[in-house]
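In: Here you go, sequence then predicted model.
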Amino acid sequence: MKNNQNVQILTEGAMMVALAVVLSVVSDLIGLKMPQSGSVSLSTLPIVIFALRRGSLSGALVGLTYGIINLLIDGFYHWGSIFFDYVIPFTLVGFLSGLFSKKAQEGLIWYTILAALVSGLARYLCHSFSGVIFFSDYVPEGMTAFYYSFIVYNAPYMLINTALNLVILLLVQKRLITINSRVV
């Protein structure tokens, strides 16, 4: 029984990573990518959904896997971005969302909201600190690296991403609870 459940979790995780990659590539193809990486995309939504269904550890592994694949697709601009723009933020998205899985599965909507907001905030902070530490050469004259990275560059697309995740999660919350009640 445990072996079947492991196979089911692994398969579901692989499908969510694949869906996240497709959503990322589609957003890049329609021109929603920022100049030094980052984009308006629903790519983290499958990671959050998976983590809400399967918990922190499985969510972190799916986030890490997606982060590595996304890095291979995007390439990187600086060695530090490997960790601060790919490995750490997407691992945190899965891990932090998974912290709210038990309560979210019980139908407590505030925990789903917290999962979207906390994971979005963690990702935003990782990308913003990456900008300050590794990409300060790109800051326009007259702006500080903090202002540019936290407000001008990362805040707009990360606010949109987090809001989109939140709205969609709220729309599918009841369906997820139904699906979770049938999970092996």
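Out: Looks like it came in fine.
In: okay, CA-based contacts and neighbour counts for the rest of this
Out: Will do.
In: In this protein, which residue is most central in space?
Out: Nearest to the geometric centre of the chain sits T44, at 3.3 Å (CA atoms, centre = their mean).
In: Provide a list of residues in contact with that one.
Out: The contact partners of T44, taken as CA atoms under 8 Å, 6 or more residues apart in numbering, are 20, 90, 93, 165.
In: of those, closest to S56?
Out: Proximity of those to S56 (CA to CA) peaks at V93, which lies at 9.4 Å.
In: In this structure that closest one contacts L125, no?
Out: No: here V93 lies out of contact with L125, judged by CA atoms under 8 Å, at a distance of 11.6 Å.
In: Between these two, which is the more surrounded one?
Out: Using other CA atoms under 10 Å as the criterion, V93 and L125 rank with V93 on top: 30 against 20.
In: do you know how far that one is from M34?
Out: As judged by CA to CA, to the nearest Å, V93 and M34 stand 20 Å apart.
In: Next: S41.
Out: S41 sits 11 Å away from M34, taking CA to CA as the criterion.
In: who has more neighbours, those two?
Out: Legend: neighbour count by other CA under 10 Å for S41 and M34, higher for S41 (23 against 13).
In: A further structure is provided below for comparison with the first:
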Amino acid sequence: MSDRRLHIWVEGAIIAAMAMALEYFPHSIGPWINLSYGVIPVAIFSLRRGAKAGLATGLVWGLLDLFLRGFGDGGFLNPLQGVLEYPVAFSVVGLIGLGAAPLRRAITAQAHNRIIGIALGYTLLGVIVKYFCHFLAGVIYWGSYAPKGMNPWLYSLAVNGGSALANTILSGVLIVLLARASARLFSPRDTFKAFTGTN
């Protein structure tokens, strides 16, 4: 394994641990809205390193969350639900990394509006896909917990919709602020040199 690849995987492991640590901060707003602060470092890492590294980091974060919180907090109902709501739902946050190459091109061109648009658009993609996984799990596996007479689809939308909206807003605002403050944050030195051909 090359030094650069090793550096990326070590960085990813640190980001996954940071994302997991952020899950222990108070993050509930009312009975049905939960903020997932861990999305932010995973989003930044994915935009820096690409989708492959982002998906792997999300997977590690999801497994950590399953073992450290899911089993103990009653979030695990059965193996299929556990896989969908933890490894899969957390991994797909790494899809944000699909924007890594376009973002680097925008940074190289110093196209500030494009930088913000790309960072925001791909971050929203990752967050929305994550909560779509939770929504599906809510319909399929948690529907029996719906109040009597309530449609499982509506129940899952009510339970997961607020969290999806809150996390979309939180992630979007923070990524835009970071992109405005320091776009180079999303283009690490080693990849920036390789991409631009600078020394």
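Out: That came through, no problem. The model shown is predicted, which means the values in this text are computed figures rather than measured ones.
In: Which two among the contacts of T44 of the first structure are spaced furthest apart?
Out: The largest distance within the contacts of T44 of the first structure, taken as CA to CA, falls between F90 and N165 and amounts to 14.1 Å.
In: SS state for the residue sitting furthest away from the middle of the first structure?
Out: Ranked by distance from the centre of the first structure (CA atoms, centre = their mean), the top residue is G142, with 31.7 Å. Assigned with DSSP: H, G, I helix; E, B strand; the rest coil, G142 of the first structure falls in the coil class.
In: what about the alignment partner in the second structure of A145 of the first structure, how many neighbours?
Out: Here A145 of the first structure is matched to P152 in the second structure, going by TM-score structural alignment. P152 of the second structure sits with 20 neighbouring residues when counted by other CA under 10 Å.
In: in terms of contact, does P152 of the second structure touch S144 like I think?
Out: Yes: with contact defined as CA under 8 Å, P152 of the second structure and S144 form a contacting pair (7.4 Å).
In: Give the residues shared as contacts by the two.
Out: Taking CA under 8 Å, 6+ apart as the contact rule, P152 of the second structure and S144 have no neighbour in common.
In: For the second structure, which segments count as strands?
Out: Under the criterion DSSP state E, the second structure carries strands at the ranges 28-29, 33-34.
In: So which residues make contact with the first one?
Out: With contact meaning CA under 8 Å, 6+ apart, strand 28-29 of the second structure is reached by 34-35.
In: mean shift between that strand and the first structure?
Out: Comparing strand 28-29 of the second structure with its match in the first structure after superposition yields a mean distance of 4.6 Å (mean CA distance after the TM-score superposition for the first structure).
In: of F90 and N165 of the first structure, who's got more company?
Out: Looking at F90 of the first structure and N165 with other CA under 10 Å, you find the greater number of neighbours at F90, namely 33 against 25.
In: ok, for that one, nearest residue in space, not its chain neighbours?
Out: Computed as CA to CA, 6 or more residues apart in numbering, the closest residue to F90 of the first structure that is not its neighbour in sequence is G63, at 4.6 Å.
In: Tell me the counterpart of that neighbour in the second structure.
Out: Aligning on TM-score structural alignment places G63 of the first structure opposite G58 in the second structure.
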